[in-house]
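**Student:** Any chance you could fold what I've pasted below:
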Amino acid sequence: MQDTSAKAQQIYFKTLREMPAWKKFQVMDGLNSSIREISLAGLRSRHPELSQRELLKAAAALWFGPELAGKAYKNL
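**Tutor:** Take a look at the predicted model:
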């Protein structure tokens, strides 16, 4: 956190330490959903010609690597 003051960083880490595990998982799930949405939006922006199916295949390759995505989503 280069753009964060030492005091703000201290408060942030204190909040994380005090947060119950279920809340940490909830926050993590929200962040993961946001990342998926952002990466799909980026793919759509760079490749507007792709169908929804092709977009999902490209996303799988981005998220899991081409080899694993090819194995997991060969029928996609």
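
**Student:** all contacts plus neighbour counts: C-alpha atoms, from now on.
**Tutor:** OK.

**Student:** Which of the helices or strands spans F25?
**Tutor:** Using DSSP states H and E, F25 falls within helix 21-46.

**Student:** Against I11, how distant is A58?
**Tutor:** 39 Å (CA to CA, to the nearest Å).

**Student:** which one of those two has more residues nearby?
**Tutor:** Comparing A58 with I11 by other CA atoms under 10 Å, the one with more neighbours is A58, at 19 against 11.

**Student:** residues in contact with G70?
**Tutor:** A61 (CA atoms under 8 Å, 6 or more residues apart in numbering).

**Student:** can you pull the contacts of the closest residue to A58 other than its chain neighbours?
**Tutor:** Nearest residue to A58, sequence neighbours excluded (CA to CA, 6 or more residues apart in numbering): L43, at 7.7 Å. Taking CA under 8 Å, 6+ apart, we find L43 in contact with L55, A58, A59.

**Student:** Let's see this one next, to set against the first:
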Amino acid sequence: MNALFSDTHPTVEALQIQLIRRMPAWKKLAIVNDLNETVRTLAISGIKQRHPAATPGEVRRMLAELILGEDLARKVYGYAK
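**Tutor:** Just a heads-up that it's a prediction; the model follows:
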């Protein structure tokens, strides 16, 4: 198998892959959920840093634009104020 990550020793990488394959599906989904929450938290933090006076609603709208794109966010949430 080719190395997936150039910064990980092939033996360690093989062990990681083996452990992930043995992991139950619910655990894999929990990990993905945690990663999604982390990304969302970081995105919100970035929005608040760039727009410190934004209301919680404005932050939610800006997050929606990041996630959905401007057109879909407009269809779902209406026009930004």
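
**Student:** TM between them?
**Tutor:** Here the TM-score for the pair of chains, by TM-score structural alignment, normalised by the length of the first structure, is 0.87; 76 aligned residues with a CA RMSD of 1.6 Å.

**Student:** And the residue nearest to A58 of the first structure, what's its match in the second structure?
**Tutor:** In the second structure, the residue paired with L43 of the first structure is I47, using TM-score structural alignment.

**Student:** what about its match, distance to P10 of the second structure?
**Tutor:** Counting by CA to CA, the gap from I47 of the second structure to P10 of the second structure is 38 Å.

**Student:** Spit out the contact partners of the counterpart of L16 of the first structure in the second structure.
**Tutor:** Aligned counterpart of L16 of the first structure in the second structure: I20 (TM-score structural alignment). By CA under 8 Å, 6+ apart, the contact set of I20 of the second structure is K28.

**Student:** In which helix or strand does I20 of the second structure reside?
**Tutor:** Residue-wise, I20 of the second structure maps onto helix 10-22 under DSSP H and E.

**Student:** mean shift between that helix and the first structure?
**Tutor:** After superposition onto the first structure, helix 10-22 of the second structure sits on average 1.2 Å from its aligned residues (mean CA distance after the TM-score superposition for the first structure).

**Student:** just the angle between that helix and helix 25-50, please?
**Tutor:** Relative orientation of helix 10-22 of the second structure and helix 25-50, computed by axes from the mean of the first three to the mean of the last three CA atoms, to 10 degrees: 110 degrees.

**Student:** Where in the first structure does stretch 57-67 of the second structure fall?
**Tutor:** Against the first structure, stretch 57-67 of the second structure falls on residues 53-63 (TM-score structural alignment).

**Student:** With the second structure overlaid, report how far the matching stretch is off on average.
**Tutor:** Stretch 53-63 of the first structure versus its aligned partner: 0.5 Å mean (mean CA distance after the TM-score superposition for the first structure).
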